[in-house]
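**Q** no FASTA, just this:
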C-alpha cells in the first residue's frame, strides 16, 4: 500500500467514524400518525405539537409515507378535512438508516429525512437544523485536528533529535529536519519510501513486526555509532507504526554523561577512565555544536571523508573550529587507534621546520640531542598528523612534504636511512591557497596532493541559527569553570549576539562570553553589559536564507489571515440564521457561548 493510499484510508476512517452517524444527530422517537385516521386528526396533532410534518405508519409500526403541512393545507382549502390519510400521504419518501453517515445526507434535496431501522420502523427524524449542527461540529473537529497537526509538526521540526515515524509497512510518514540535516536526505524525498532505503542499519520496520521497544541501542549511521530509541505505536491492540529517535548524535555523548556522574560520586579521587586528555583525543562530530544546514552539511562530508584514508584539506577563517573537525575525522577513521599529532606550521621557525617534522640524528647539528629525536611524522605513525596553517609552510619544506606524500617515506636530518611513513595527513588553512599558487607562494602540485577531499568550515555569521545554542553551551561551561552561579542572557542580548558579525568566529564569541561571565555581577546578562562593538546596529546584509525565512513567514501569516477572515464570515452568517440569538448561534457552531463572545470581540462583530 502506498503512502497516498494510507492517507486516503485514514481520511475515510475519519469521515465514517461513529461521531458522524445519523443516530447521534436525529430527533429520536418522533410523533407518528397511523394509517386510517383523518386529515383533521392529523391537522390537530400538528397544531398541538407545533410540527410541520408527520410520519404515517401502519398497524405494524412500519413507515408508509409522510404527511406535510403544505399538503394538509391544500386539502383543507378544498374542504377535504375528513378524507382519510390513505389517499393523501406522500409514499415516495426518502429514508436513511441510523448508522448512515451524516455526510451522505448533504446531497439530498429534503429539509427533513425519516430515519428507519432494518424493519422499516421509524426511529427518528433528521431536520435541516440537525444537519447544520452536525456540520458545524464537524468543521470544529477538523479545525482542532488541523491545529493539532500544526503543533506536532512544530514540535518535530524544533527538536534537535532526529525523529522518524513509520507505518505498519515500514513506510516513512514523518522525517524531521534534524534527521534530514544529519543524513543529507530531504524530507520530501524520504517520506513515502521504505525506512531501510533512507536510514542505514535501521530496525524500525522490524520493531513494527515484533512490537518490542528498543531503548538506548547502538546503531551505525553513515559510519558513526548512534544511540537510538525504537518505540512501537499501538492502536486497538495492533502495532500500527513505530517511532525512531536519535537520542544522541554520537556515543561520545554517553561518555560525557558518564563522566559527569562519575565526577559527582568520586570527588577528589583520580579518574581512571576519563581524563581530560582522553576526552580531547576522543573528539567526535557530535561534540561540534550546531544544528544549521551549513554545519550539518560539513559534518556529513566529514563522516564520508573519515571512512577513507584520503588526504583532507580543511579551509575556513580563523576560529571556526578546523582542528575540531580534524580530530573528529581521525576518531572516525581507520587510524583512530593511532596517535593524533598537531603541527602549527606558522609557529615553527623556518630553520627548525625540517628537524621538527622529520626528526634528526645525533650530531646532525650543533646542540642536537644525544641519540637524536623523532620527528612529528614518526610520532604520528599509524595515526593522523594535522598540518595546521599549511599556508605558512616554507617552499623548501613544501617540496620535501610532497615527496613524503608521493613515496610514503621520510628521512631524518643528518640521517642516511629512510623510514616508512604510514600516516594520514590532514591540512588546514585560513588562507586562499589558490591565490598563493598564482603568486608563487605555494606549490601547485602540493595543493592538488592535499586537496583530495576539501572541507570548508563556514564562518559563524553564515550560520547564525547556531549562535543561541553555542551561547547556551559555553555560558554554562564557563560558569562551571569559574565555579560561579549559572548566569542567564536576556532575549535582547541574545538578539545582539545573533546580529554581531563575529570576525573572530567561535573563538571571539567564547572570549566575549568569558568576559561577561567574569565581569557581570548579577545572574542576568543584558544588552547594556555587552561590549560596545556589539551594541552598535548591525549593518550585515540579509542572506538568501534570511529572505527565504521571511518569505515563508509571510506565506504562513497570509494563510492565517485567510483562515481568520473565513471564520469571521461564518460567524456572521450563522448569527443571521439564528436571528441574532447568540445562544442559538453558539449551538449551531458547536462552541460554548463564552467562546462565541470572545470571537465576537476579537473580530469586532456587533
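**A** Done, it's in. No experiment lies behind these values; they were computed from the predicted model shown.
**Q** From now on I want contacts and neighbour counts done on CA atoms only, so please keep to that.
**A** Fine.
**Q** Quick one: the helices in the stretch 201-350 of the chain, in order.
**A** Remark: helices assigned in the stretch 201-350 of the chain by DSSP state H, counting those that start in this stretch are 204-210, 252-265, 276-281, 293-306, 322-332, 350-358.
**Q** could those helices be laid out in JSON lines, adding distance to residue 391 and mean neighbour count?
**A** Shown next, in JSON lines, are these (distance: least, C-alpha to C-alpha, whole Å; neighbours: other C-alpha atoms under 10 Å):
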{"stretch": "helix 204-210", "distance to residue 391": "48", "mean neighbour count": "21"}
{"stretch": "helix 252-265", "distance to residue 391": "32", "mean neighbour count": "14"}
{"stretch": "helix 276-281", "distance to residue 391": "25", "mean neighbour count": "12"}
{"stretch": "helix 293-306", "distance to residue 391": "21", "mean neighbour count": "20"}
{"stretch": "helix 322-332", "distance to residue 391": "14", "mean neighbour count": "24"}
{"stretch": "helix 350-358", "distance to residue 391": "13", "mean neighbour count": "18"}
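**Q** how about those helices, which one is nearest residue 404?
**A** Closest to residue 404 of those is helix 350-358 (C-alpha to C-alpha; 10.0 Å).
**Q** Which strands or helices does the closest one pack on?
**A** Judged by 3 or more C-alpha pairs under 8 Å, 6 or more residues apart in numbering; DSSP states H and E, the packing partners of helix 350-358 are helix 376-379.
**Q** this is the comparison structure:
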C-alpha cells in the first residue's frame, strides 16, 4: 500500500478525482487554447480528450466565453450557457498563478440534457408544491379564539366582553386599549370569529416588531423589481391576504408617522398601492387596532396623527388589567394550566389554596402574560401534581413576607404602630428599581428588549441599569 505524506496526492489520483466529480471541467491558456479537459466533459461534447487538447476552445465548445475570461480576468458565476440545444449552468474563473493571469477554468453543472431535465423537473415540482402550500396557508389564516375562551366573572371584564360581542357584527374600525398582556389579540380574534367575516382570513400584525423600512412592503406588498433583492413576481402584502377578512394591527402606537399617513389612505380609499407599483388594488378589510400607549397624549405631542386616531377610534374597548379583576385569577390560572399540561405532557396539575392567595396578592404588571409565565415556571420545577409556595418565583414568595411584615407593623392597634427599618432614600429607590427590572424580565421570559418596553425606558438605558445592578 502506498504511503502518502499530508498534502501529497499523485497526479493520476487528481485526474481521477476530477473525472469522478459532478462537474465537467475545462482549462484554457491566455490565448483560449484548451490545455486540459476531463473525459466527462468530452463525453457530453461527443468528442475525445485527444481531439480537444490544444484546440481553440471555440472550436470545441459552442458559445464558449472561456477565451474572454482568460483575457479579462473577470469571473462569470452561474452563467447560462447553451450547449447542444440545452441551457447549462456554467462557472468561469480566471486562473491566476503567482499573481499572473495565465488562463481560465470553466465548469458545467450538468452532464447532459436529460440530467438537466431531471433537475429541472425536481425543482419545478418543489416550486409547485411550495405554491400549493402557500395558497393553502393563505386560505387557512383563521382566528383561534372565540368569546368562550375569554374567561372572567368580574363586573369590569364582563362589561367589556359584552360590548365586544355586541360590536362584532359591525364593519367599523375598533380600537382595543389595555396594558401589555391583557389579551388584546384574543379579543380581536373573538370579534372576528363572531362576525360575518369569520370565513375569511384573520391577519395579526405587530407593528412594533417589524423594522420601519420593511413595514410598508409587509403591509402593502411590492411589485416585481421594486427594489434590490425583491422576489421575482412581487409579493402580496398582509392587507391583500386579509381581503374580505380582518386585519389586526397590534401596537399601532409604535407605527412611524410616515406609515400612519399611508394607513389613513387605506382607511379612506379602501385601496392599497404596493411598493414600486403603479396601480392601486382595492381591498375590503375590517381594521382592529390595539395599543398599550396613550394615543390621545401622543396626538397632543404630534407623535400620532389626529385624523388617523379618529378613524381608528370609532369603537373603543378598554380591557381592564389583571390587578383590577383579582377574582378572575383562579379561573384564568386553571385554564392556563390546562394549556400548559398539554405542552409539558402533564396531567391534573392543581394549585394549593396558599398559592391562589399569593397570586391574588400580586399586582401583575405583566397581566395574563406574566401569570402564564409564572405558571410555566412552576410546572418546570414541579415534582408532584400540586403547585405549592416553594414552586413560585422568588419575587412572589417574597410577596407573602411583605404582606406579613405590613400586618406586623400594627399588631395592637393604630395607636401602637411599630415602623419598619428606614433605608436611605437612594438605597431604597435602587432596591425598587432593581426589583422592577427583575420582575419585567420574569414577565418577558428574559427578553430584555420587551422588558425595556414594559418599563417604558429605552433599550440603552435598560442595558446600562442591568449592568449597574449586575442583572444577567
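**A** That came in fine, so what should we check first? Please read these numbers as outputs of a predicted model, since none were measured by experiment.
**Q** picking that back up, can you lay out the helices of the stretch 201-350 of the first structure as a markdown table showing distance to residue 146 of the first structure?
**A** Compiled in a markdown table, these are given as follows (distance: least, C-alpha to C-alpha, whole Å):
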| stretch | distance to residue 146 of the first structure |
| --- | --- |
| helix 204-210 | 27 |
| helix 252-265 | 37 |
| helix 276-281 | 47 |
| helix 293-306 | 28 |
| helix 322-332 | 43 |
| helix 350-358 | 64 |
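**Q** For residue 586 of the first structure, find the nearest of these.
**A** Residue 586 of the first structure lies closest, by C-alpha to C-alpha, to one member of those: helix 204-210, at 44.1 Å.
**Q** and for the closest one, what span of the second structure is it aligned with?
**A** Using TM-score structural alignment, none of the residues of the second structure align to helix 204-210 of the first structure.
**Q** what's the closest of the helices of the stretch 201-350 of the first structure to residue 574 of the first structure?
**A** helix 204-210 (46.7 Å).
**Q** Report the distance from that closest one to the chain centre.
**A** Distance of helix 204-210 of the first structure from the chain centroid (C-alpha atoms, centre = their mean, to the nearest Å) equals 23 Å.
**Q** for that helix, packing partners?
**A** Other elements packing on helix 204-210 of the first structure under the criterion 3+ C-alpha pairs under 8 Å, 6+ apart are strand 163-167, helix 195-198, strand 224-235, strand 238-248.
**Q** out of these, deepest packed?
**A** Neighbour counts (mean count of other C-alpha atoms under 10 Å) averaged over each of those peak at strand 163-167, with a mean of 24.
**Q** corresponding residues in the second structure for that one?
**A** Under the criterion TM-score structural alignment, strand 163-167 of the first structure matches nothing in the second structure.
**Q** how much space between the closest residue to residue 470 of the first structure other than its chain neighbours and residue 548 of the first structure?
**A** Nearest residue to residue 470 of the first structure, sequence neighbours excluded (C-alpha to C-alpha, 6 or more residues apart in numbering): residue 289, at 6.5 Å. Taking C-alpha to C-alpha, to the nearest Å as the measure, residue 289 of the first structure falls 24 Å from residue 548 of the first structure.
**Q** Which of the helices of the stretch 201-350 of the first structure sits closest to residue 499 of the first structure?
**A** For those, proximity to residue 499 of the first structure was assessed by C-alpha to C-alpha; helix 293-306 is nearest, at 17.4 Å.
**Q** how far apart are the closest one and its match in the second structure?
**A** On superposition with the second structure, the mean distance recorded for helix 293-306 of the first structure (mean C-alpha distance after the TM-score superposition for the first structure) is 0.9 Å.
**Q** so how far is that helix off the chain centroid?
**A** 19 Å.
**Q** closest to residue 379 of the first structure out of the helices and strands packed on helix 204-210 of the first structure?
**A** Closest approach to residue 379 of the first structure among those (C-alpha to C-alpha): strand 224-235, 26.6 Å.
**Q** Would you map the helices across the stretch 351-472 of the second structure?
**A** Taking DSSP H, counting those that start in this stretch, the helices of the stretch 351-472 of the second structure run over residues 353-361, 367-381, 394-408, 425-443, 448-455, 459-468.
**Q** mind listing what's buried in the top strand by length along the second structure?
**A** Ranked by number of residues, the top strand in the second structure under DSSP state E is strand 86-97. Going by neighbour count (16 or more other C-alpha atoms under 10 Å), the buried part of strand 86-97 of the second structure is 87-95.
**Q** got it, and stretch 415-434 of the first structure?
**A** Those would be 421-431, 433, for stretch 415-434 of the first structure by 16+ other C-alpha under 10 Å.
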